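Undergrad: no FASTA, just this:
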């Protein structure tokens, strides 16, 4: 059961279908056998009724039992006749039968008294060497037995012939009955497995065909990375459950797309609206610091913290605006051939006031990109290295086939293994091993700019320890 529960839906449905088919075929075989057996028994009873009527007419026409009474009516070894006269004496019997009435005393009395004896089963015994009609004394002397031990179907009636009442017993063995059942059962044993295999193949094929639209929807769902891409699940034709499921899922994707578009528009609008007031607040704080001088150290410290936080909020607003524009496919690039070494040295000079940043780049190494966006990406990486890692920070560039790799290395503790998979997710921060007050958008911006250039951004361990982030961009 545990293995079945772990199996796929297709396997479970197929096994359940096969179990139901096996049960249905088994029940059908039992019912067919029972119905056939009942029909053969009815046919045997009808034959006995006909033979009883025929023997009764002969008995009446001949005025009583006479030699050869049942010649032509009995089939030796299969059908038989007995006539029981007054005093319950056996006066006529088919060859090979026991030298006693087949019915018990109660049955014979009922027949003699004129009551019909219901059809019943008896047991006869003998071999196949009897004559059609022999004298009872001769039969007694020779001990001939014409019937093998077998079940028989018997009908008893009271017949008046020549003024005497006789109990007429007509019977037939089950040999033909049982042979017909054996033949039918053998045919069923041959046909039913073949039918089971064919039905199983047809049912399995139908199940596979029915679940194929589900697999197509699953594959498409796995390929849809963004509901805003416009891709939707393939909906099978018709109005069945699978078609309704596909339409419902597509409607859900439409709602997700509208919600995402609304969210991006909100972020873009809010970020755009925050830029101006934050810039004004920052300017006013800088002016206040310049005007204040050293008159009030505590006030100056408070204003400095406020100015730093305002600048941080301004950077977050700029980053959110950039992400919103990228999501809306409105991130435009001004591509031009750039010298990799010069691009890195510009960042080294930019951060020279905070720390010494070394540059290692060969001359003549050029790439195709947007100077401002790449400077923003490299600036985010250097800022992260200085805030979350440890100096020295080194900028590297080298050629790798038809690409140029730009790398920023620090001497910190590196990136935690658990953080690497989500390093470029938005608002993702490495709480283990690195600390700081960043919003978790710096690496997301780096990955976005790299992808916009048709490149990639990856995190690594630096050769001498620490963390390293690489940008792989197209060379010119």
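TA: All right, it came through fine. As the structure is a prediction and not an experimental result, all values here were calculated from the model. Numbering: from 1, shown residues only.

Undergrad: drop to CA atoms for contacts and neighbour counts, all remaining ones
TA: OK.

Undergrad: What segments of the stretch 1-150 of the chain are strands?
TA: Ranges of strands within the stretch 1-150 of the chain are 79-85, 89-93, 117-124, 150-161, based on DSSP state E, counting those that start in this stretch.

Undergrad: Apologies, that question was intended for the stretch 351-476 of the chain.
TA: Assigned by DSSP E, counting those that start in this stretch, the stretch 351-476 of the chain shows strands spanning 357-360, 366-370, 393-400, 403-409, 456-461, 467-474.

Undergrad: Please identify the deepest-packed of the strands of the stretch 1-150 of the chain.
TA: Most buried of the strands of the stretch 1-150 of the chain, by mean neighbour count (mean count of other CA atoms under 10 Å): strand 79-85, with a mean of 24.

Undergrad: From the rest of the structure, what touches that strand?
TA: Residues from elsewhere that reach strand 79-85 (CA atoms under 8 Å, 6 or more residues apart in numbering): 65, 70, 74, 90-94, 97, 101, 108, 164-173.

Undergrad: As TSV, the strands of the stretch 1-150 of the chain with distance to residue 370 would be great.
TA: Shown next, in TSV, are the strands of the stretch 1-150 of the chain (distance: least, CA to CA, whole Å):
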stretch	distance to residue 370
strand 79-85	109
strand 89-93	119
strand 117-124	104
strand 150-161	103
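
Undergrad: Select, out of those strands, the one closest to residue 471.
TA: strand 150-161 (95.3 Å; CA to CA).

Undergrad: hmm, who's touching the following helix or strand past the closest one?
TA: Later in the chain than strand 150-161, the nearest helix or strand by DSSP states H and E is strand 164-173. For strand 164-173, contacts defined as CA under 8 Å, 6+ apart pick out 44, 48, 51-52, 56, 64, 77-86, 102, 108, 111-112, 150-160.

Undergrad: Can you show me the helices along the stretch 1-150 of the chain?
TA: For the stretch 1-150 of the chain, the helices defined by DSSP state H, counting those that start in this stretch cover 2-6, 9-61, 105-112, 136-142.

Undergrad: Please identify the most buried of those.
TA: By mean count of other CA under 10 Å, those have helix 105-112 as the most buried, with a mean of 18.

Undergrad: which helices and strands sit right next to that one?
TA: Counting contacts by 3 or more CA pairs under 8 Å, 6 or more residues apart in numbering; DSSP states H and E, helix 105-112 is packed against strand 117-124, strand 150-161, strand 164-173.

Undergrad: which other residues reach that helix?
TA: Residues from elsewhere that reach helix 105-112 (CA under 8 Å, 6+ apart): 84, 86, 88, 116, 117, 156, 157, 158, 165, 166, 167, 168.

Undergrad: I'd like to check the angle between that helix and strand 150-161, please.
TA: Per axes from the mean of the first three to the mean of the last three CA atoms, to 10 degrees, the angle that helix 105-112 makes with strand 150-161 is 40 degrees.

Undergrad: Below is structure B, check it against A:
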């Protein structure tokens, strides 16, 4: 079962800022709305009660006048806009309009006023919120009610609610934008570390993180640079040790080669068993010399030595020269598209290609074809053999030093050929990999950057030196 992918650091920071801003804005909006609503409702109730007592006083004075009907008294009172007046006297309801009647007065309010207590309550009239105030008028044997529709208050509360919602939404958006900005600032040092680490992994051991005035990052920068310094020193020490050992072995090796050469001149004078031993020593000495040469070349590549200058040459021409120099003039070179130019050390790269050719002959039952493909800013050299191929699990390991995949361990070779190919290609800014060939065997793909040459410029083919390669 595939594990769900966790969000990245930038996404986590952005989400945290967004959620935090949303929660705070929501809580602030809810609290503000509750306080504002309570304040407006209280103010509206106080205003309605004061107005109701004023109007009740006018109605009471009017009812004390003999011969005046309740309807005339209600008509003489001018209530505020949106308010309606009602009077209950002797069990009968009187209203100042046809829109509001006794049925619109809440029962609880009517019972309270009938018992001699003034009261106020919220109700609904024709689906709209209204405030009903009741005032007993014992002096005239009546009950006064004033019902005020609070449509303007509802509109005010809706406007406040919408404004607070817009505030909460804009705060959440602002929190998200702030989170994006903060996440970029937070991971910028990590990106600098990642770029520097990638450059170091690519062989640029001299690169360091720039100094910083940030006290929180100064320790990290210093520790990283110290680690790289120690790593570079250790690598250089190992490279020097390998080079020193290889150079120290050259003197005794030269002596052995000279001695064996002398014995080879007088081979016919030796008995058969001595001749066999001499042949065995000669073969192993050749193998040892090739291994030493490969180790020296690997040490030089790893140390980043400048070596010979790069030459701009055609990729197809380079492949053809490598085949001719290694004694394989009959192997076809298949080029797809126009010839591409590459800036390479022709001797180094030719040796790497010959190592691949020898690998195909030794372990792949023969070199079949060499292809050259150019795609965009990259050029590929394809080396196909006729063997059984390399198992997928071994395709990466074959480029390790002294690695012998499958039957390779039973065949001669130093085990450094393919590792030397990998180091050479890497030094040229390219990659090498092993894959399955459409022809049935193994395919080794060397990919190099195309030289930045003007359109139509012809490559200058450098003469290829006579090279040989040791197979892994």
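TA: Yep, it's here. Just so we're clear, the structure is a prediction, and the values are computed from it rather than from any experiment.

Undergrad: rewinding a little: so which of the helices and strands packed on helix 105-112 of the first structure comes closest to residue 368 of the first structure?
TA: Going by CA to CA, the one of these nearest residue 368 of the first structure is strand 150-161, 101.7 Å.

Undergrad: So what's the gap between that closest one and the chain middle?
TA: Relative to the mean C-alpha coordinate of its chain, strand 150-161 of the first structure is positioned 64 Å out (CA atoms, centre = their mean, to the nearest Å).

Undergrad: and residue 323 of the first structure, helix, strand or coil?
TA: helix (DSSP: H, G, I helix; E, B strand; the rest coil).

Undergrad: What residue in the second structure is paired with it?
TA: Matched across to the second structure, residue 323 of the first structure falls on residue 298, judged by TM-score structural alignment.

Undergrad: Next, count neighbours for its match.
TA: For residue 298 of the second structure, the neighbour count with other CA atoms under 10 Å is 22.

Undergrad: so how far is residue 446 of the second structure from the closest residue to it other than its chain neighbours?
TA: With sequence-adjacent residues excluded and distances taken as CA to CA, 6 or more residues apart in numbering, residue 298 of the second structure is closest to residue 420, at 6.2 Å. Remark: distance between residue 420 of the second structure and residue 446 of the second structure (CA to CA, to the nearest Å) = 13 Å.

Undergrad: out of those two, which sits in the busier spot?
TA: Ranked by neighbour count (other CA under 10 Å), residue 420 of the second structure and residue 446 place residue 420 first, with 28 against 23.

Undergrad: thinking the match of residue 323 of the first structure is in contact with residue 421, fair?
TA: No. With contact defined as CA atoms under 8 Å, residue 298 of the second structure does not count as touching residue 421 (9.5 Å).

Undergrad: ok so, going back, would you mind putting the strands of the stretch 351-476 of the first structure into CSV with distance to residue 450 of the first structure alongside?
TA: Listed next are the strands of the stretch 351-476 of the first structure as CSV, based on distance: least, CA to CA, whole Å:
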stretch, distance to residue 450 of the first structure
strand 357-360, 20
strand 366-370, 10
strand 393-400, 15
strand 403-409, 11
strand 456-461, 5
strand 467-474, 7
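
Undergrad: between those, which one is nearest to residue 21 of the first structure?
TA: Closest of these to residue 21 of the first structure is strand 456-461, at 55.6 Å (criterion: CA to CA).

Undergrad: hang on, the earlier thing: now check the first structure for the residue matching the residue nearest to residue 298 of the second structure.
TA: With TM-score structural alignment as the criterion, residue 420 of the second structure matches residue 445.

Undergrad: My read is that its match contacts residue 377, right?
TA: Yes. Counting by CA under 8 Å, residue 445 of the first structure touches residue 377, with 6.7 Å between them.

Undergrad: what's the overlap in contacts for those two?
TA: Common contacts of residue 445 of the first structure and residue 377, defined by CA under 8 Å, 6+ apart, are absent altogether.

Undergrad: All the helices of the stretch 201-350 of the second structure, in order from the start?
TA: Under DSSP H, counting those that start in this stretch, the stretch 201-350 of the second structure gives helices at 215-265, 272-303, 315-325, 346-363.

Undergrad: So for residue 121 of the first structure, which of the strands of the stretch 351-476 of the first structure sits nearest?
TA: Across the strands of the stretch 351-476 of the first structure, closest to residue 121 of the first structure is strand 456-461 (CA to CA), at 91.3 Å.

Undergrad: Just list what the closest one packs against, helices and strands only.
TA: For strand 456-461 of the first structure, the elements it packs on are helix 442-452, strand 467-474, judged by 3+ CA pairs under 8 Å, 6+ apart.

Undergrad: Recalculate using a threshold of 6 Å.
TA: Applying 3 or more CA pairs under 6 Å, 6 or more residues apart in numbering; DSSP states H and E, one finds that strand 456-461 of the first structure makes contact with strand 467-474.

Undergrad: How about residues contacting the strand it packs on?
TA: Strand 467-474 of the first structure is contacted by residues 367, 403-410, 414-415, 455-462 when judged by CA atoms under 6 Å, 6 or more residues apart in numbering.

Undergrad: again, 7 Å this time
TA: The contact list for strand 467-474 of the first structure (CA atoms under 7 Å, 6 or more residues apart in numbering) reads 367-368, 402-415, 450, 453, 455-462.

Undergrad: Quick one: buried ones out of the residues you listed?
TA: The neighbour count (16 or more other CA atoms under 10 Å) marks 367-368, 403-415, 450, 453, 455-462 as buried among those.

Undergrad: any idea how far residue 269 of the first structure is from the equivalent of residue 235 of the second structure over in the first structure?
TA: Counting by TM-score structural alignment, residue 235 of the second structure lines up with residue 263 in the first structure. Applying CA to CA, one obtains 10 Å for the distance of residue 263 of the first structure from residue 269 of the first structure.

Undergrad: do residue 229 of the first structure as well
TA: Distance from residue 229 of the first structure to residue 269 of the first structure, by CA to CA: 22 Å.

Undergrad: Which of these two has more residues huddled nearby?
TA: residue 269 (14 against 9).

Undergrad: Could you report the neighbour count for the residue nearest to residue 329 of the second structure when sequence neighbours are not counted?
TA: Sequence neighbours aside, residue 323 is the residue nearest to residue 329 of the second structure in space, at 5.7 Å (criterion: CA to CA, 6+ apart). Counted with other CA under 10 Å, residues neighbouring residue 323 of the second structure total 22.

Undergrad: just residue 179 of the second structure next, same as before
TA: 24.

Undergrad: and it, what element?
TA: helix 151-201.
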